[in-house]
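J.: sequence? don't have it. structure:
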């Protein structure tokens, strides 16, 4: 992954960050308390910023489950793919066992 990232061009990365980064996204915080669907928050323990955001979301949104992956940073799906897939599947299984359809 690191080798692949080293081949990226600075100009293209800057454009991607400006157009698609979290700063470009509209804030949906006011709507979180109205959410009636299960919300699964997956964060890496080494990503302090997003762990803090997830804890804030946990107190704001209903039906929220927080899973913190040990020894992972921001890219948990790449850093711990098996644990990530297992967590996603468990969430889907729990959701379907409650009679909910995705």
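T.: Sure, I can see it. Remember, it's a predicted structure, so these values are computed and weren't measured experimentally.
J.: drop to CA atoms for contacts and neighbour counts, all remaining ones
T.: OK.
J.: Just to be sure, residue 43 is in a helix?
T.: No - when classified by DSSP: H, G, I helix; E, B strand; the rest coil, residue 43 is found to be strand rather than part of a helix.
J.: now it, nearest residue through space, not along the chain?
T.: residue 68 (5.0 Å; CA to CA, 6 or more residues apart in numbering).
J.: Now for the one you found: which residues touch it?
T.: Residues near residue 68 by CA atoms under 8 Å, 6 or more residues apart in numbering: 42-45, 51.
J.: now those residues as JSON lines including distance to residue 76?
T.: Putting the contacts of residue 68 into JSON lines (distance: CA to CA, whole Å) gives the following:
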{"residue": "42", "distance to residue 76": "8"}
{"residue": "43", "distance to residue 76": "7"}
{"residue": "44", "distance to residue 76": "6"}
{"residue": "45", "distance to residue 76": "10"}
{"residue": "51", "distance to residue 76": "12"}
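J.: Pasting the second one now:
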């Protein structure tokens, strides 16, 4: 897998020798960018993305949120399995980490 590298701000790197990454780093970045993509955000496929607003935030169902995120990771190309997945729900701050 070859993937365009992102800089520390999450922007594409262009025009240098380090514009692309491959191997494990590319898969890691693919997972991250897939988790950051919102449903309706990508013009080529508005159904692709994580339904954060539609299904996770609206329902506040932690188990459903974990399952949606787990499936999104597993569906990333070149991800073979998830060895560890231990999200922690912080109800006070409404975050799932």
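T.: Right, received. Where do you want to start? This structure is a prediction, so every number in the text was calculated from the model and none was measured.
J.: Report the TM-score for the pair.
T.: With the length set by TM-score structural alignment, normalised by the length of structure 2, the two chains reach a TM-score of 0.31; 52 aligned residues with a CA RMSD of 4.1 Å.
J.: re the thing from before, relative to residue 31 of structure 1, how far out is the residue nearest to residue 43 of structure 1?
T.: 23 Å (CA to CA, to the nearest Å).
J.: likewise residue 13 of structure 1?
T.: 30 Å.
J.: cool, residue 82 of structure 1 as well?
T.: In terms of CA to CA, residue 82 of structure 1 sits 32 Å off from residue 31 of structure 1.
J.: do the same with residue 85 of structure 1
T.: From residue 85 of structure 1 to residue 31 of structure 1 the distance is 28 Å (CA to CA).
J.: Check which helices and strands the helix or strand encompassing residue 64 of structure 2 sits against.
T.: For residue 64 of structure 2, the element it lies in under DSSP states H and E is helix 62-74. In terms of contacts (3 or more CA pairs under 8 Å, 6 or more residues apart in numbering; DSSP states H and E), helix 62-74 of structure 2 is packed against helix 24-36.
J.: got the contact list for the closest residue to residue 22 of structure 2 other than its chain neighbours?
T.: Distances taken as CA to CA, 6+ apart put residue 2 closest to residue 22 of structure 2, at 4.5 Å, once the chain neighbours are dropped. Applying CA under 8 Å, 6+ apart, we find residue 2 of structure 2 in contact with 20-23, 26.
J.: hmm, 7 Å instead?
T.: Contacts here follow CA atoms under 7 Å, 6 or more residues apart in numbering; on that basis residue 2 of structure 2 touches 20-22, 26.
J.: same check, this time on residue 90 of structure 2
T.: residue 96.
J.: helix, strand or coil for residue 95 of structure 1?
T.: helix.
J.: Same check on residue 3 of structure 2?
T.: strand.
J.: Could you tell me which residues make contact with it?
T.: Contact analysis of residue 3 of structure 2 by CA under 7 Å, 6+ apart lists 20-22, 26.
J.: Which of those residues sits closest to residue 63 of structure 2?
T.: Residue 63 of structure 2 lies nearest to residue 26 out of the contacts of residue 3 of structure 2, by CA to CA, at 28.4 Å.
J.: Sounds good, over and out.
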